[in-house]
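**Student:** all I have is the shape, not the residue letters:
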């Protein structure tokens, strides 16, 4: 499960290179010294095309833009932004902060290493030679994973794209990129956060919110959490994450997290016949103890790394809120509420989509919890 606000912080790390003034629109860099210019030319020549070992990945628009150069004797270190697109999948180039190391010899500068810039997330190919498997609507890239595992992920992603297409009628690409690292630590390195942040999760989604399609959404699978799921659980996780990809353009900072996460779970459970008691066991136990929530889950209730039971209750309550809207007002009204909530304050979105207000929806949701979970 993947809180949108928390994912946004991860995406900003992965898709931006804020410390580099030459990349931040602050004006043209000062003219480079002759030695710096030689380093820049060496990086440009070296990066003219993707490495041969990445030949199985449909890469295009591959380029390194050097922002600064630091020399230390016969060594030089260039801070650069790598930009690239996965052909047929990315709406715009993705960006990655890199540090390119060079050595000087009798003929000039030559590149000896390329790695993530300090503090920046890694790319999958930093962890080994990636393998690529194409599905009908998916591209799965993995390191240290068997061909069978990657093919199974492609099949699951294809089914998820079909399920999400039936739940979300809005415009989206109807294709997805899945990254399959070898370990939890490798997953965390791709996302630029500690491994404990993702322990127990099946997958997360990277990208960005803000009223437009993200240039490079990725579903990143946690090999440990995903392996421990049943077949049904894997289907739910992948469909949930692909829903975030599909709804990205309609999601903004205005969108309450109970709606973004609840809608993703609603799309994942849609058509499965899962009952509220089956899909919301933590919340059911709380309700039976007399602990009826006083309000819809707040954004902070979905935080990574907190109380897992509390987070589970937040997700379950969000799912049941969206399930209620779809059952009482209709699926089209739920979709309209989602679209409006990304552009307008929630009270206005609720009035236009459902003809109610936050207090009215909360009361209806609480009554549903009493009836369904007691």
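**Tutor:** Yes, it's here. If you're wondering where the values come from, they're calculated on a predicted model, not measured in any experiment.

**Student:** from here on, contacts and neighbour counts on C-alpha atoms
**Tutor:** Fine.

**Student:** and the helices in the chain?
**Tutor:** Using DSSP state H, the helices found in the chain span residues 4-15, 34-46, 147-167, 184-191, 223-227, 231-246, 257-269, 276-279, 281-288, 308-328, 331-341, 346-354, 358-373.

**Student:** next up, a second structure to put side by side with the first:
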């Protein structure tokens, strides 16, 4: 209503002006399409990103800083080169694609730049994504002013300096500095044996990225502001693709982790590392099984009572009764009102399956579903249950824990 009132007030003002003045009213012409950078500007920008590509490949901070449009950009480009050295960036390339809009009066504009990179020793294949770059042209010289933002993902190592911690099995990069990197390295190292205890064939290569804030996590993932504000971590392909061979990293929300106790932080990290170990970011596994299995791995050796580990779903069942069906994509939406209860209910479904057929059977169920086999067929083979049988047993368990 406030917006409507403001519009009506503006409309009334326009009508009054028309009545009270004798001057003829001439409508303002609608703006035309934004001008594109001149060909020379686009060519100069393409040259600048090629030069940055070489500076990063050669680990030459001075050459990178020489491409900057101002002191802040110089610090950024120097940090990018330092990050590349610490992270052992390989297969790095930059290619100017197209401007987002025309240059301002100051000769500045932004453009999409096709970017590829790989963290050697951790990523088997390169990531490939378009990243937003800012440029300015002054006296015919094009320089780089910014990296990141807009509708594209902003890779953390291209957004500013990061602290790096490396072991043979883990690589942590944190925008918040060395103490943050050390804390998350400990969590990563604790998660690896937890996951390996269930997934013995996994060969750990865990990359964990820690932005400075929840807002920076949204920016890294090109998400709407606030999307991940209540999410502690997410496991995703680095470039946002759904390709099976795309590199997959865990990205943490340090603000949410700060609110977790020691046990909670370890559980969340082990959950996300399970997703990484099983290829969960691109898996066709039904979400109840994908998320419930990750919680099973994370919680199997945690000595906490059900009133803690299933507290939210207990409250929901006491209020509304058990759900009629296992949770799907709508229930797992990050903006959903009962997300914690949904995760707990999925975990209890996997708990019921372990009690019925054992952990090895649950692992095989997951692997067969990951290969695209219908879950109903695998349930029958491994547990002697139909999907309806599982739902009935699961609903019984929910009533039991809520009683």
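**Tutor:** Alright, I've got the coordinates. These numbers come from a predicted model, not from an experiment.

**Student:** now the TM-score, please.
**Tutor:** Laid over one another, the chains give 0.80 as their TM-score (TM-score structural alignment, normalised by the length of the first structure), with 336 aligned residues with a Cα RMSD of 2.7 Å.

**Student:** for the equivalent of residue 352 of the first structure over in the second structure, grab the count of nearby residues.
**Tutor:** Taking TM-score structural alignment, residue 352 of the first structure has residue 381 as its aligned residue in the second structure. Counted with other Cα atoms under 10 Å, the neighbours of residue 381 of the second structure add up to 13.

**Student:** against residue 241 of the second structure, how distant is residue 381 of the second structure?
**Tutor:** As judged by Cα to Cα, to the nearest Å, residue 381 of the second structure and residue 241 of the second structure stand 33 Å apart.

**Student:** and residue 335 of the second structure, by the same measure?
**Tutor:** Residue 335 of the second structure is 22 Å from residue 241 of the second structure, by Cα to Cα.

**Student:** repeat for residue 389 of the second structure
**Tutor:** On the measure of Cα to Cα, residue 389 of the second structure and residue 241 of the second structure end up 36 Å apart.

**Student:** try residue 211 of the second structure
**Tutor:** Distance, residue 211 of the second structure to residue 241 of the second structure, by Cα to Cα: 20 Å.

**Student:** of these two, give the one with the bigger neighbour count.
**Tutor:** For residue 211 of the second structure versus residue 241, the count of surrounding residues by other Cα under 10 Å is larger for residue 211: 27 against 17.

**Student:** to which residue of the first structure is that one aligned?
**Tutor:** Match for residue 211 of the second structure (TM-score structural alignment): residue 181.

**Student:** now do the contacts for that match.
**Tutor:** Counting by Cα atoms under 8 Å, 6 or more residues apart in numbering, residue 181 of the first structure touches 124, 142, 143, 144, 145, 187, 220, 221, 222, 223.

**Student:** what of residue 356 of the first structure?
**Tutor:** residue 350.

**Student:** ok, and the closest non-adjacent residue to the equivalent of residue 89 of the first structure over in the second structure?
**Tutor:** Using TM-score structural alignment as the criterion, the counterpart of residue 89 of the first structure in the second structure is residue 122. Counting by Cα to Cα, 6 or more residues apart in numbering, residue 122 of the second structure lies nearest to residue 205, which is 5.4 Å off, once chain neighbours are set aside.

**Student:** and the one you found, how many neighbours does it have?
**Tutor:** 21.

**Student:** count of residues packed around residue 100 of the first structure?
**Tutor:** Neighbours of residue 100 of the first structure (other Cα under 10 Å): 21.

**Student:** how much space between it and residue 127 of the first structure?
**Tutor:** 16 Å.

**Student:** translate residue 284 of the first structure into the numbering of the second structure.
**Tutor:** Matched to the second structure by TM-score structural alignment, residue 284 of the first structure sits across from residue 314.

**Student:** check residue 56 of the first structure too.
**Tutor:** Residue 56 of the first structure maps onto residue 86 in the second structure, by TM-score structural alignment.

**Student:** mind checking how far residue 236 of the first structure is from residue 72 of the first structure?
**Tutor:** To residue 72 of the first structure, residue 236 of the first structure is 52 Å away according to Cα to Cα.

**Student:** so which of these two has more stuff around it?
**Tutor:** Taking other Cα under 10 Å, residue 236 of the first structure and residue 72 do not tie; residue 236 has more neighbours (25 against 8).

**Student:** which one is the aligned partner of the more buried one in the second structure nearest to, not counting chain neighbours?
**Tutor:** Residue 236 of the first structure maps onto residue 267 in the second structure when the alignment is built from TM-score structural alignment. If the residues on either side of it in the chain are set aside, residue 267 of the second structure comes closest to residue 298, at 5.1 Å by Cα to Cα, 6+ apart.

**Student:** just residue 340 of the first structure next, same as before
**Tutor:** Leaving out its chain neighbours, the residue that sits closest to residue 340 of the first structure by Cα to Cα, 6+ apart is residue 349, at 5.2 Å.

**Student:** alright, calling it a day.
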